[in-house]
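Trainee: Sequence and predicted structure, then a few things I'm wondering about:
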Amino acid sequence: MAVALDLIFLPLTFYLCVLLRYDSSTPQLFQMYFWIILAAPLISIPIFIRLGLYRAVIRFIDQKIVYVVVLGVTLSVVCMAALATFTHTVHLSRGVFGIYWVSAILYVVASRFIARGYLLKVDHGGGNAVRVAIYGAGHAGMQLASALRAGHEYLPVAMVDDRRELHGATIAGVRVWPAKELPRLVKEKQIREILLAMPSLRKIQQRAILESLEPLKVKIKVTPPIASLVNGELRVQDIRDIEIEDLLGRDAVAPDPQLLSTCIENKVVMVTGAGGSIGSELCRQIVLLSPSRLILLDMSEYALYQIEQELQGILKSKNLPIEVLPFLGSVLDGAKCEQILRTFAVDTIYHAAAYKHVPLVEHNPIQGVRNNALGTKVLAQAAVDAGVSCFVLISTDKAVRPTNVMGATKRLAELILQAFARTQQTTRFCMVRFGNVLGSSGSVVPLFRKQIMAGGPVTVTHPEITRYFMTIPEAAQLVLQAGSMGEGGDVFVLDMGEPVKILDLARRMVHLSGLEVRGESDAPDAIEIEHVGLRPGEKLYEELLIGANVEGTQHALIMRAQETELPWDALKTILVRLEDACERFDYQEIRALLQHAVEEYAPQCEIEDLLWRENRDAGMYQKKQENGREDQARSHLKQVI
């Protein structure tokens, strides 16, 4: 079709140029230029074919086609002028060729872009295209607008930017507006999504913009950081849904290379709980720091397989000569742990293996005590016996003034390592304590996202509950650096920023999904937020420090806490009795021993172990039956008397 149109309009364009040059039309003039008018398409079209002009897909052409058109028209005009000269047609005016050069360029370029506009209009005319506004009128915004207009899924109807010099301008066919106009634009132009196309923004700046967009209750999507874009080009597939990490995230402090590599480079490193959220991220970062070997230990076959395969992929893609050894097993298996540590001469252990889900551990306290506390003691003893240099425990903010079994067992694990640090000089023990990590197994964020996608309700335990949050990569990076600063028995606390109210978190996630909260709106698709009450062992807020004795370190986000300890002799007796109580399923003794070891432990619920509750309820039922039979016997005896 393009060839046919050029076959018609190129000679017509040349004839019009003759009219423009001579300002008249006579039979003699037409006869003089007749053969060159016919030659115009016969010369131009083969050149255009050679340059690939007809291979361009009209929907996806951009400004690069102008270069091809200018080159093609220039070559064709030169050929036509040369032909006229060699045939000694001296009556032809050079001005006609100059006018034709300009006119032909305008015709070819304009015809392509008019066709492109028509096709895009047809694509978007079905009403199915999502009407979007692009926040950011810079280079990324221009690329995104062009990419969207070439497709048929999105229709950019407005661009927004905070720079005054751009207001009123048109970029990629879309007008630029100030940010304050967004509420009006959303209503008038029926905007359904806002795309944040500012990949070079710092986290704190992006968070401020997202917070300003939240009241619009329009779905927000963002571009990834500029460093992660392919060849610096922004594509439609790079746009992703807004994540709560974008709203709660903060600018990361550049890591200290010396701190990162001290306990890892050219050393044998072991990660327990390697398939978990924190353990797996530790493994990903460790393999990039050139250990000689990385040993993985996990009880879950599937989780261990997943992280081992992922690490092998990383090593292969980056051509790293690091040996990764996966081991199925538990930290409670002291003999196996010591065999692994001795056989491979492990230098550093990152102990991330633990049960961390508060209600589950509350319902299974014996497993929590064994895995979190006694398992830490077994692994620590194996580390000392095998001559491990450094042992880093991944702790939690729930260990501070705990109200649940999980927090109490993690605090007990800290006390165990502090006691080990004071009784030997072989292994340097330290602990790193931090709050919730976004996206971890059991985290509230994936649960909220799933509930919103299902149409609600979003379940919040209590309207006043607050939590600290940090991204998994940042937490793992800080753990690696804190482990290098330990002197023995140190408790490091990560700066988690400001605590976040979970109710506000739920509302933000609903709003940033383009939906509204029921009660704030009567929309049929509004999401209900339901308060279900605190679960066993939960408290309204978490803390990172037991006391006020804290000091800074050489890293801005890592603090060192000085907290109470228990001497090993006293702690050893408690652990022996605790292990015996677990063997006897004596839940009341277990709770009493935890309270004795962890003075701050203040349970906020009864014993919630499922076996204990069932046996207790069955015993109470049996006792009621016995009492009932006794009452019946007394009544019968009275009647007889």
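Mentor: Good, I have the coordinates.
Trainee: make it CA atoms for all contacts and neighbour counts henceforth
Mentor: Will do.
Trainee: check contacts around Ile394.
Mentor: Taking C-alpha atoms under 8 Å, 6 or more residues apart in numbering as the criterion, Ile394 is in contact with Tyr350, His351, Ala352, Met431, Val432, Arg433, Val479.
Trainee: Skip ahead from whichever strand or helix holds it and say which helix or strand is next.
Mentor: Ile394 is part of strand 390-396 when elements are defined by DSSP states H and E. Note on strand 390-396: by DSSP H and E, the next helix or strand toward the C-terminus is helix 405-423.
Trainee: Tell me the gap between that following helix and the middle of its chain.
Mentor: 32 Å (C-alpha atoms, centre = their mean, to the nearest Å).
Trainee: ok, residues contacting the next helix or strand after that helix?
Mentor: Next along the chain after helix 405-423, taking DSSP H and E as the criterion, comes strand 428-434. Outside strand 428-434, the residues that touch it by C-alpha under 8 Å, 6+ apart are 389-397, 414, 417-418, 420-421, 475, 479, 482-483, 486-496, 544.
Trainee: quick one, the strand holding Ile394 and helix 405-423 angle?
Mentor: In terms of direction (axes from the mean of the first three to the mean of the last three C-alpha atoms, to 10 degrees), strand 390-396 departs from helix 405-423 by 160 degrees.
Trainee: With neighbour count as new columns, can the contacts of Ile394 be given to me in JSON lines?
Mentor: Output for these, formatted as JSON lines (neighbours: other C-alpha atoms under 10 Å):
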{"residue": "Tyr350", "neighbour count": "23"}
{"residue": "His351", "neighbour count": "23"}
{"residue": "Ala352", "neighbour count": "25"}
{"residue": "Met431", "neighbour count": "28"}
{"residue": "Val432", "neighbour count": "26"}
{"residue": "Arg433", "neighbour count": "26"}
{"residue": "Val479", "neighbour count": "26"}
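Trainee: then this one, side by side with the first:
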Amino acid sequence: MTYRNRVTTLAGLDSIIVFTAFYVSYWTLSPELVIFKNPMLLATVITLLIGHHIFSFIYKLYSKAWEYASVGELTTIVKAVSLTIAVAAIMQELFFHNIYVRALMITWMLHVLLIGGSRFTWRVFRDHFVYNKKDIKKTLIVGAGAGGTMVARQLLHNHDIELKPVAFIDDDPKKFKLDVLGIPVVGDSRQIPDIVEKYKIENIIIAIPSLGKKELNKIFAECTKTKAKTQTIPMLEDLMTGKISVNEFRDVQVEDLLGRELVELDMERISEYVAGKTILVTGAGGSIGSEICRQICKFNPQKLILVGHGENSIYLIEMELRKKYIGKIEIFAVIGDIQDRARMFEIMEQHRPAVVYHAAAHKHVPLMEFNPREAVKNNIFGTRNVAEAADTFGVNTFVLISSDKAVNPTNVMGSTKRFAELVIQSLAQNSHTKFVAVRFGNVLGSRGSVIPLFKKQIQAGGPVTVTDPEMTRYFMTIPEASRLVIQSGALARGGEIFVLDMGEPVKIVDLAKNLIKLSGFTEEEIGIHFTGLRPGEKMYEELLNENEVHPEQIFPKIHVGKVKLIDSSILNLLIEELLEMSQTEMHDTLLAVANNKYDFSTMVSVVN
């Protein structure tokens, strides 16, 4: 129906309603009165008709979508009808010096009842007949609060979504047995399996946007006992900013279950050392480096220098940021290998950054076990090149991205990251540049992460390969890791190793089981195969060893590690000798130094 036809139809219907309400009210009080023979009654009905149509246009009663009518629309009807009756009363007083109060009151009541009824009848008809689909999916909403209410309202109103809310659950006992939008609250999260079976639920929506990770894990564990599909709504911050609407349901991701609770950043302190400054990021095309760039841009730097060896990855992040921050931030894409010392000095001299985030590194544990020379060249020599260039050209803050594998390392990759920490700590002793390192656990979704591997194995029909049933790891998301890097730079005084309190480690086998369930399979359909530890792998990762732990936190969930230093001249001599060693000797030397078991006595005599 076109807008013009819609207005004509509603105006005609309303005219009949106005006349009927007026006639019935006067006939009820004085059956002998004949409207068309009484000038006052005739003038009143004409006034009512004209007044109603005028106020209907003012309050847009003819342009509202009445299939979504609610209390707000009823209030608008009452306002329009009340003003119409008031105009009729004024007309009676002005021209006939008499107001038929009782008749006008009955007219008002019938007018509201009939106009409102005509509009809401269409909604009832639409809900129960037009959109009564047979393939609708019965849906259980977890959370009867504001988020759950919004979800229920969206599902009730949006009939393009084939989900029908039939019940709420909520852990607040005060809400039990209440009705929300006509939907009952039937129990708490512990009863999910029974409720799903009782109501034949096919879909579960977790509608608590502020839900913590531990609580989400508990609820999801109950959901996994059913065959219902489990979804969730966007994060609270995305809903508040309008970035995502509440009806954009998505499947529960493994990141939702494993990511730690967010740490609130000191925005003012970060802004002080980033806003209006030149920032340089090495490895800017990588998973961590590119996310650091995205997060940094939120603090309005003057210039952002994207340094990377791979031209395609640097091009992609450059195009992404240029599109979003055009005219706001100067963005420079620089191709350069951190192993090229002259190139690193050239870049530092040209751009003179205030802050450097060094994310470029080789990180794959088994690959570096068989290629220790490349790990040394990139992770140690490359870090030294960038750090010494930063020192030479007066960089204010240098932040090294390290790893939990640098703690008591059993592999080449972890050992070279520990060496990199030693390099910057050595420089920090006599430099105006504040050199710091940040240690991370495993980063969800990054290149080389176990999750993409598991997903590919599941897509291929399995099995999912896990090294050992007892293997555990710490996990954090890429945005969380990047925020920590930025916050650490703001806290830097020089020489620190910052470590995040990442909570409890997660068993890799539990991660595999969750991914299988989230992918819509059972463990019987997608098996789990244990392969044993790969070269260089540890059963358990650590963030600090016993001698490094500092009792105090300098920021919520951020610790500073106490690490033994090595004399800079001895360290430089050892680094220069590394590339002259055989692969086996290099491997053993790296592990010995990183684990504080190397005999430096011969080097001390050479230096002296």
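Mentor: Right, received. Where do you want to start? Small disclaimer: the values here were computed from a predicted structure and weren't measured.
Trainee: After superposing, what score do the chains get?
Mentor: Once superposed, the chains reach a TM-score of 0.83 (TM-score structural alignment, normalised by the length of structure 2), with 583 aligned residues with a C-alpha RMSD of 3.7 Å.
Trainee: So which of the contacts of Ile394 of structure 1 is the closest to Asp123 of structure 1?
Mentor: Val479 (51.4 Å; C-alpha to C-alpha).
Trainee: Which residue ranges of the stretch 401-550 of structure 1 form strands?
Mentor: 428-434, 436-438, 458-460, 466-467, 469-471, 490-494, 500-501, 529-531, 550-552 (DSSP state E, counting those that start in this stretch).
Trainee: Distance to Ala40 of structure 1 for the ones you listed - can I get that in TSV?
Mentor: Listed next are the strands of the stretch 401-550 of structure 1 as TSV, based on distance: least, C-alpha to C-alpha, whole Å:
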stretch	distance to Ala40 of structure 1
strand 428-434	76
strand 436-438	66
strand 458-460	70
strand 466-467	75
strand 469-471	65
strand 490-494	75
strand 500-501	72
strand 529-531	71
strand 550-552	80
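Trainee: Thr376 of structure 1: which of the ones you listed is closest?
Mentor: Checking the strands of the stretch 401-550 of structure 1 against Thr376 of structure 1 by C-alpha to C-alpha gives strand 428-434 as the closest, at 11.5 Å.
Trainee: Around the nearest residue to Lys225 of structure 2 once chain neighbours are set aside, count how many other residues there are.
Mentor: Leaving aside its chain neighbours, Lys225 of structure 2 sits nearest to Pro193 (6.2 Å; criterion: C-alpha to C-alpha, 6 or more residues apart in numbering). Using other C-alpha atoms under 10 Å, Pro193 of structure 2 is surrounded by 17 other residues.
Trainee: Over in structure 1, tell me which residue corresponds to Pro193 of structure 2.
Mentor: Correspondence of Pro193 of structure 2 to structure 1, assessed by TM-score structural alignment: Pro183.
Trainee: so which helix or strand takes in its match?
Mentor: Using DSSP H and E, Pro183 of structure 1 falls in helix 182-188.
Trainee: so whatever helix or strand comes next after that helix aligns onto which residues of structure 2?
Mentor: Reading on from helix 182-188 of structure 1 to the C-terminus, the next helix or strand found by DSSP H and E is strand 193-196. Residues 203-206 of structure 2 are where strand 193-196 of structure 1 aligns, with TM-score structural alignment as the criterion.
Trainee: Buried residues in the matching stretch, which are they?
Mentor: Using 16 or more other C-alpha atoms under 10 Å as the burial criterion, the residues of stretch 203-206 of structure 2 that qualify are Asn203, Ile204, Ile205, Ile206.
Trainee: can you check stretch 593-606 of structure 1 too?
Mentor: Leu593, Leu594, Gln595, Ala597, Val598, Glu600, Tyr601, Ala602, Pro603.
Trainee: Quantify the burial of Gln562 of structure 1 by counting its neighbouring residues.
Mentor: Per other C-alpha under 10 Å, the neighbour tally for Gln562 of structure 1 reads 17.
Trainee: With adjacent residues omitted, what lies nearest to it?
Mentor: Gln562 of structure 1 sits nearest to Asn549 (C-alpha to C-alpha, 6+ apart), 5.5 Å away.
Trainee: shouldn't that neighbour be in contact with Met559?
Mentor: No: Asn549 of structure 1 lies out of contact with Met559 (C-alpha atoms under 8 Å); the separation is 10.4 Å.
Trainee: More neighbours: these two, which one.
Mentor: Ranked by neighbour count (other C-alpha under 10 Å), Asn549 of structure 1 and Met559 place Met559 first, with 20 against 10.
Trainee: how big's the offset between the host helix or strand of that one and structure 2?
Mentor: Using DSSP H and E, Met559 of structure 1 falls within strand 558-561. Taken over the aligned residues, the distance from strand 558-561 of structure 1 to structure 2 averages 2.3 Å (mean C-alpha distance after the TM-score superposition for structure 1).
Trainee: counterpart of that strand in structure 2, which residues?
Mentor: Mapping strand 558-561 of structure 1 onto structure 2 (TM-score structural alignment) gives residues 558-561.
Trainee: Please enumerate residues in contact with the matching stretch?
Mentor: 496-501, 544, 548-554.
Trainee: 7 Å instead, please
Mentor: Glu496, Ile497, Phe498, Val499, Leu500, Asp501, Leu544, Glu548, Val549, His550, Glu552, Gln553 (C-alpha atoms under 7 Å, 6 or more residues apart in numbering).
Trainee: in that stretch, what's buried?
Mentor: Ile558, His559, Val560, Gly561.
Trainee: ok, so of the contacts of Ile394 of structure 1, who is nearest Lys539 of structure 1?
Mentor: Arg433 (17.8 Å).
Trainee: any idea how far the aligned residue in structure 2 for the closest one lies from Val18 of structure 2?
Mentor: Arg433 of structure 1 maps onto Arg439 in structure 2, with residues paired by TM-score structural alignment. Arg439 of structure 2 sits 75 Å away from Val18 of structure 2 when distances are taken as C-alpha to C-alpha, to the nearest Å.
Trainee: Val423 of structure 2 now?
Mentor: Going from Val423 of structure 2 to Val18 of structure 2 by C-alpha to C-alpha gives 87 Å.
Trainee: Check Glu470 of structure 2 too.
Mentor: 77 Å.
Trainee: out of the two, which sits in the busier spot?
Mentor: Val18 (23 against 13).
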